[in-house]
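**Q** mind looking at a prediction? Sequence and model below.
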Amino acid sequence: MSETRNKGAVVKTAHQDLHSEQGALRGEHPGRSRNPVIKVADLAWLEFEKPDLDRAEVFARDFGFQVAARTERELWLRGTFAGSPCMVIRQGRTSRFIGPVFRASEQADLERLARATGTDVRDADVPGGGKTVGLLDPSGFPVRVVHCGEQLPELPEQQPLLLNFGTDHRRTNATQRPPREPSRIQRLGHVVLETRVFGRALDWYLDTLGMIVSDFLFLDGQRDRGPTMAFIRCDQGSVPADHHTLAMHLGPGTGYVHSAYQVTDLDAIAVGGEYLKERGYKRSWGIGRHIQGSQLFDYWRDPDHFMLEHFADGDLFSCDVEPGWAPMSTSGLAQWGPPATRDFLGASPSPQRVRDVVQALRGDNEMDPARLFGLLKAANS
């Protein structure tokens, strides 16, 4: 057990200093619901619309996806692991993110969720069939929960390189020559969203989908107002789950920030990055290693300016690890790597960003001048 001092009193927590410098103070958000409706098992896939599916497929293959199914109106992308697809891109007039789709452990969870939310269980439009419940989160994102009828089969893997460590020589009379090829995506890892109603959205995901918080971030000098970012994982009990399947942060806008896809190892990240660079794609930030989640990372922009991440070697937590608490700062994003870019931080001014700020400060949400100033300070710290 670790100790946290709160106004002279020592509060025992179960934080154990595993993943940030401090645990919760007395009375702070517990990071989980007492009685959630269901507990989702994982992200299933993400849904997008784009006007040019051919261009989307070219980038997808260069980034390391494989095509699970393709029609005139839909492109289903997958990784090498068995299970569900990673992403569906549907034909649309503009490029936009629709929302996340989570996987239910069993079909009975869909019935329970539908009863609790006043919705219906419907057929899922996924290769292989299945059932789904459609919801709307407090930010306005369509959120679906699915139980798929069939799993996609496993595909050949990109094998990790055999490495020598100190006096542990596993590779002799052989050279390292990783082929210059796309990083082979294994699976969808997480999605990051921005919201003006962070507190309401956080509680909704915990209460409705049974997710639990791994780490909270707060603004400097404003911890008493509560967190402004949460890294949220699926509750798989004693089975360790990704440090975060969903991350959300308070901001002046409402929308997609990035999504992350697991690859084999650091060499797969680096060689895949060289492959993307040679084909003219824009790196947003990387390569480095995060603090919250510990992932090796590399961020890229697709032709429609959506940000996608290659990652490897992320943290896995079981349900008994309680939330860590840390101040929000740009320097706190990585243990090592190049400085975070303005592109990654979304700090480059644009007419849309100005409109978002004005609208947020006028609207009924959790943004106010103090919060906005705190976010700007964090981005420059």
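**A** Alright, I've got the coordinates.
**Q** contacts and neighbour counts: CA atoms only from here.
**A** Will do.
**Q** please identify the buried residues of stretch 158-170?
**A** Buried residues in stretch 158-170, counted by 16 or more other CA atoms under 10 Å: Gln158.
**Q** so how far does it reach from one end to the other?
**A** 19 Å (CA to CA, to the nearest Å).
**Q** just the strands in the stretch 151-300 of the chain please.
**A** 187-195, 212-218, 229-233, 241-242, 246-250, 255-262, 282-290, 296-301 (DSSP state E, counting those that start in this stretch).
**Q** tell me how far the third one lies from the chain's centre.
**A** I take that to be strand 229-233. 9 Å (CA atoms, centre = their mean, to the nearest Å).
**Q** so what does that strand touch, helix or strand wise?
**A** strand 212-218, strand 246-250 (3 or more CA pairs under 8 Å, 6 or more residues apart in numbering; DSSP states H and E).
**Q** let's bring in a second one:
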Amino acid sequence: MAEPATAHENLHSEHGAHRGEHPGRARNPVIKVADLAWLEFEKPDLDRAERFAGDFGFAVAARTDGALYLRGTFAGSGCSVIRRGPVSRFVGPAFRAVDAADLDRLARHTGADVRQLAEPGGGRVVDVRDPSGFPVRVVHGVEELPALPEQRPQTLNVGAAPHRINATQRPPREPARVQRLGHVVLQTTRFGQALDWYLEHFGLIVSDFLFLDGQRDRGPTMAFLRCDRGSEPADHHTLAMHLGPETGYVHSAYQVTDLDAVAAGGEYLTERGYRRVWGIGRHIQGSQIFDYWRDPDRLMMEHFADGDLFDATVEPGWAEMSASGLSQWGPPVTADFLGTRPSPAMASTVLGALRDDTNEIDVPRLIALMKAMKK
């Protein structure tokens, strides 16, 4: 067994790295992004996308003939851009640079161009592509949207410290008003290459690694990455990635006010015929209260509240990947969430991944992944 590393003062999990394992950060990244700016999607029916957006709790920042711009209540940039396209699909993420010089530095390093954004909000952008093939944007100077009215958090009577006297608790059954974009989760057949690319180009740092049972010596197969803001806390993960037999979008997550907003908003979505994927529960990595839904085009989206915030001093935790390790409490994880329902398309995808010797999927890893999703 590998010898444990020296003790971490700031380790947040039960186990840390062994000596010689991935450090979870780059020594000298090209730039350090501040946050996600927005996510980009394509959908054939923008009217239907706008109806779901309202039910899920987004506000519309702008609408053109060819695109829908969605936002939350917090001041800043939007949450997503949905462009009209032939099929419903995730396109890629956009990250926010700290300053204009970062765009120039990234452009020089990658050979890309810095150009003006010709759409609502303006600003400048550098377009690059990650090792998984996702187009990734880094933006700066986008117009900051003003704050919108917030959904009122509930006042709780907790143990011996009651705060609500002579008043009832009646959270309205209404859309869970989205405050902001939290994170995006991606699957990739080139996990190790993609992980290092995001650390080295954008200065992201790992909060938690997951590894496969009996294969820790082959390295991690999932990483939860946050922005390095120094002493300023950031979300436990802004981007999460895991190894799988295909490359694609898994889900995106949007913060709401509190547990009551998650629950009442979920009842509202149920009444309107939308499909819950998994929830309500509380995660382990990140600690969020979660609730997962499918939009009308079957893309998965998450309401969350009460997530962990880490500054740059916190070291990566290490844990074994398993389905039961995804939550502290809540209903059992569903096959829909895990993406493990057998189908001819899945069989074809797996066979194709095994035949491709340029990716990181092989038979032992595939078997270990399948076992992890049953544990």
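**A** Cool, the structure landed. From a predicted model like this one, the values you see are computed outputs, not experimental measurements.
**Q** hmm, back to that, for the strands of the stretch 151-300 of structure 1, give me JSON lines that also has distance to Glu111 of structure 1 and mean neighbour count.
**A** Shown next, in JSON lines, are these (distance: least, CA to CA, whole Å; neighbours: other CA atoms under 10 Å):
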{"stretch": "strand 187-195", "distance to Glu111 of structure 1": "25", "mean neighbour count": "24"}
{"stretch": "strand 212-218", "distance to Glu111 of structure 1": "22", "mean neighbour count": "27"}
{"stretch": "strand 229-233", "distance to Glu111 of structure 1": "23", "mean neighbour count": "27"}
{"stretch": "strand 241-242", "distance to Glu111 of structure 1": "24", "mean neighbour count": "20"}
{"stretch": "strand 246-250", "distance to Glu111 of structure 1": "23", "mean neighbour count": "24"}
{"stretch": "strand 255-262", "distance to Glu111 of structure 1": "29", "mean neighbour count": "21"}
{"stretch": "strand 282-290", "distance to Glu111 of structure 1": "38", "mean neighbour count": "20"}
{"stretch": "strand 296-301", "distance to Glu111 of structure 1": "38", "mean neighbour count": "23"}
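**Q** what's the closest of the ones you listed to Trp45 of structure 1?
**A** strand 187-195 (7.1 Å; CA to CA).
**Q** ok, back up a step: in CSV, list the helices and strands packed on strand 229-233 of structure 1 along with distance to Gly149 of structure 1.
**A** Below are these laid out as CSV (distance: least, CA to CA, whole Å):
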stretch, distance to Gly149 of structure 1
strand 212-218, 27
strand 246-250, 24
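**Q** which stretches in structure 2 count as helices?
**A** Along structure 2, the segments classed as helices by DSSP state H run 46-56, 100-110, 191-202, 259-271, 335-338, 344-355, 363-372.
**Q** figure out which of those is closest to Arg152 of structure 2.
**A** With CA to CA as the criterion, Arg152 of structure 2 lies closest to helix 259-271 of the helices of structure 2, at 9.0 Å.
**Q** residue furthest from the geometric center of structure 2?
**A** Within structure 2, the residue lying farthest from the chain centre (CA atoms, centre = their mean) is Asn166, at 40.5 Å.
**Q** just tell me what that one corresponds to in structure 1.
**A** Counting by TM-score structural alignment, Asn166 of structure 2 lines up with Asn173 in structure 1.
**Q** what's Arg96 of structure 2 in contact with, if anything?
**A** Contacts here follow CA atoms under 8 Å, 6 or more residues apart in numbering; on that basis Arg96 of structure 2 touches Val33, Ala34, Asp35, Leu36, Ala37, Val138, Val139, His140.
**Q** tally of neighbours for Asp364 of structure 1?
**A** 11 (other CA atoms under 10 Å).
**Q** please apply the same query to Trp329 of structure 2.
**A** 14.
**Q** so who does it touch?
**A** Neighbours of Trp329 of structure 2 in contact, by CA under 8 Å, 6+ apart: Gly281, Arg282, His283.
**Q** that one pairs with which position in structure 1?
**A** Looks like Trp329 of structure 2 aligns to Trp336 there (TM-score structural alignment).
**Q** distance of that match from Ser294 of structure 1?
**A** Trp336 of structure 1 is 10 Å from Ser294 of structure 1, by CA to CA.
**Q** kindly report the same for Ser348 of structure 1.
**A** Counting by CA to CA, the separation of Ser348 of structure 1 from Ser294 of structure 1 is 26 Å.
**Q** ok, Arg115 of structure 1 next?
**A** In terms of CA to CA, Arg115 of structure 1 sits 38 Å off from Ser294 of structure 1.
**Q** more neighbours: which of the two?
**A** Ser294 (20 against 13).
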